[in-house]
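Participant: below are the sequence and a predicted model; questions follow.
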Amino acid sequence: MPGWKRSRQVITPRTGAARRSSPGWCAARWKGANMGADRRAEIKMTPAEQEEFLRPTGKMALSTIGPDGYIHTTALYYAFLGDEVAFLAKRKAQKVVNVRRDPRVTVMREEGEKYYDLRGLTLIGDGEVRDDRDALWTVGEYLYRTRHSGADDSPADVERIVERSIHNRAVIVVHPKRVISWDHRKLRAAQPAGKA
């Protein structure tokens, strides 16, 4: 109808109240949605940036699915087994039990306080529990080296410390299927002076 091009009434489902709508209003919403997608692409990290962000190591939030179906989340120091994120945990820990039952996991690391300083990475995928000595030793030694980088322990001391740290432990390796990243520092250039 010709009149629709100028304006039309829309009955909202909750209140039954009428509101004025127009093609211009719809176009603005669609444009906003596209701008949001563009903004997400703008702050996405490159593979090299993801590597640089994760390699200093630290803590990540590991989320698994508990026996009651609710999310079980813990913060753990992480390491690398090859190119994949890995955690060391007690063999009977709830997170290990969860991954053995249901491998779906999500891990996340974020840093920064102010909005334009925030950056982070989320990995969504499957977890694998490993308790072979090679995996345990690699992860245990990695955690020791990164958390005690200034220590002057002898090779024998390092071996003893790592051996003790992996006793009765298991490794959870994350095989990511999807990566989500954000680096709000990339938005600073678009901000007027003093706004960041």
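Facilitator: The structure has been received and is ready for your questions. Numbers count the residues shown, from 1 in each chain.
Participant: drop to CA atoms for contacts and neighbour counts, all remaining ones
Facilitator: Noted.
Participant: can you pull the contacts of Arg130?
Facilitator: Leu136, Ala170, Val171, Ile172, Val173 (CA atoms under 8 Å, 6 or more residues apart in numbering).
Participant: another structure for you, compare them:
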Amino acid sequence: MAVAQRRGRRIMMSGPELDAYLTGQRTCRVATVSPDGRPHVGALWFAWDGTSLWLYSVTRSRRWADLRRDPRIAVVVDDGEEYGELRGVELSGTAVTVGEAPRSGEPCPELEPVEALFARKYFGIDAMPHDGRHAWLRLTPDAVVSWDFRKLP
């Protein structure tokens, strides 16, 4: 994973901090580019496997249509209320579809650990329920920028 951060190095997260943060957070905001060039942003649940961010998206969504046309994507995960509590991560790169779309549960070894992780994180169960409306997108980021204002003096 490339780190594109030059400014704010003193507030950027270390690798272990980044992994812990992305593993613990539940909601991200996903930005795509619409056909007219305007950005589209929407919230999604996600899973982080230590290398890639996995998004389970409705295949009949504007997000999905945008990514089929232009797979560039940016994702922000952030939290904090007061200025000194703000922290987050921006990941950007190219989204790749993994498995069938929409997902019906056909065997896909690459998705087995991701689906188990996602099912436990969001549903409290061991196996992923498939509704025939969603599919998996993988973002292995080309660039990562992070911040943790709690590190400021």
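Facilitator: Alright, I've got the coordinates. What you are looking at is a predicted structure, and each value in this text was computed from that prediction instead of being measured.
Participant: need the TM-score between these chains.
Facilitator: TM-score for the superposed pair, counting by TM-score structural alignment, normalised by the length of the second structure: 0.81. Supporting figures: 141 aligned residues with a CA RMSD of 2.2 Å.
Participant: quick revisit: using JSON lines, lay out the contacts of Arg130 of the first structure together with distance to Lys31 of the first structure and neighbour count.
Facilitator: Shown next, in JSON lines, are the contacts of Arg130 of the first structure (distance: CA to CA, whole Å; neighbours: other CA atoms under 10 Å):
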{"residue": "Leu136", "distance to Lys31 of the first structure": "51", "neighbour count": "25"}
{"residue": "Ala170", "distance to Lys31 of the first structure": "49", "neighbour count": "23"}
{"residue": "Val171", "distance to Lys31 of the first structure": "46", "neighbour count": "28"}
{"residue": "Ile172", "distance to Lys31 of the first structure": "43", "neighbour count": "29"}
{"residue": "Val173", "distance to Lys31 of the first structure": "41", "neighbour count": "23"}
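Participant: looking at these, which are in helices?
Facilitator: Applying DSSP state H to these, the entries found in helices are Leu136.
Participant: so which of the contacts of Arg130 of the first structure would you say is closest to Glu52 of the first structure?
Facilitator: Of all the contacts of Arg130 of the first structure, Val173 has the smallest distance to Glu52 of the first structure: 19.5 Å, by CA to CA.
Participant: wait, isn't that closest one in contact with Leu88?
Facilitator: No: between Val173 of the first structure and Leu88 there is no contact under CA atoms under 8 Å: 9.1 Å.
Participant: tell me the secondary structure at Met45 of the first structure.
Facilitator: coil (DSSP: H, G, I helix; E, B strand; the rest coil).
Participant: enumerate every residue touching the aligned residue in the second structure for it.
Facilitator: Structural correspondence for Met45 of the first structure with respect to the second structure (TM-score structural alignment): Met13. Residues near Met13 of the second structure by CA under 8 Å, 6+ apart: Ser146, Trp147, Asp148.
Participant: now do the same contact list for the second one.
Facilitator: This means Trp147 of the second structure. Taking CA under 8 Å, 6+ apart, one finds Gly8, Ile11, Met12, Met13, Leu86, Arg87, Gly88, Val89 in contact with Trp147 of the second structure.
Participant: what about 10 Å?
Facilitator: 5, 8-14, 18, 78, 86-90 (CA atoms under 10 Å, 6 or more residues apart in numbering).
Participant: same question, the first one
Facilitator: With contact taken as CA under 10 Å, 6+ apart, Ser146 of the second structure is in contact with 3-5, 8-9, 11-14, 17-18, 76-78, 87-91.
Participant: would Ser181 of the first structure count as being in a strand?
Facilitator: Yes: checked against three-state DSSP, Ser181 of the first structure lies within a strand.
Participant: what are the ranges of the strands in the first structure?
Facilitator: Taking DSSP state E as the criterion, the first structure carries its strands at 8-11, 18-21, 59-65, 71-81, 84-90, 104-111, 119-130, 169-183.
Participant: quick one: the last one aligns where in the second structure?
Facilitator: The reference is to strand 169-183 of the first structure. Using TM-score structural alignment, the residues of the second structure aligned to strand 169-183 of the first structure are 134-148.
Participant: from the chain's centroid, how far away is that stretch?
Facilitator: Centroid separation for stretch 134-148 of the second structure versus its chain: 5 Å, with CA atoms, centre = their mean, to the nearest Å.
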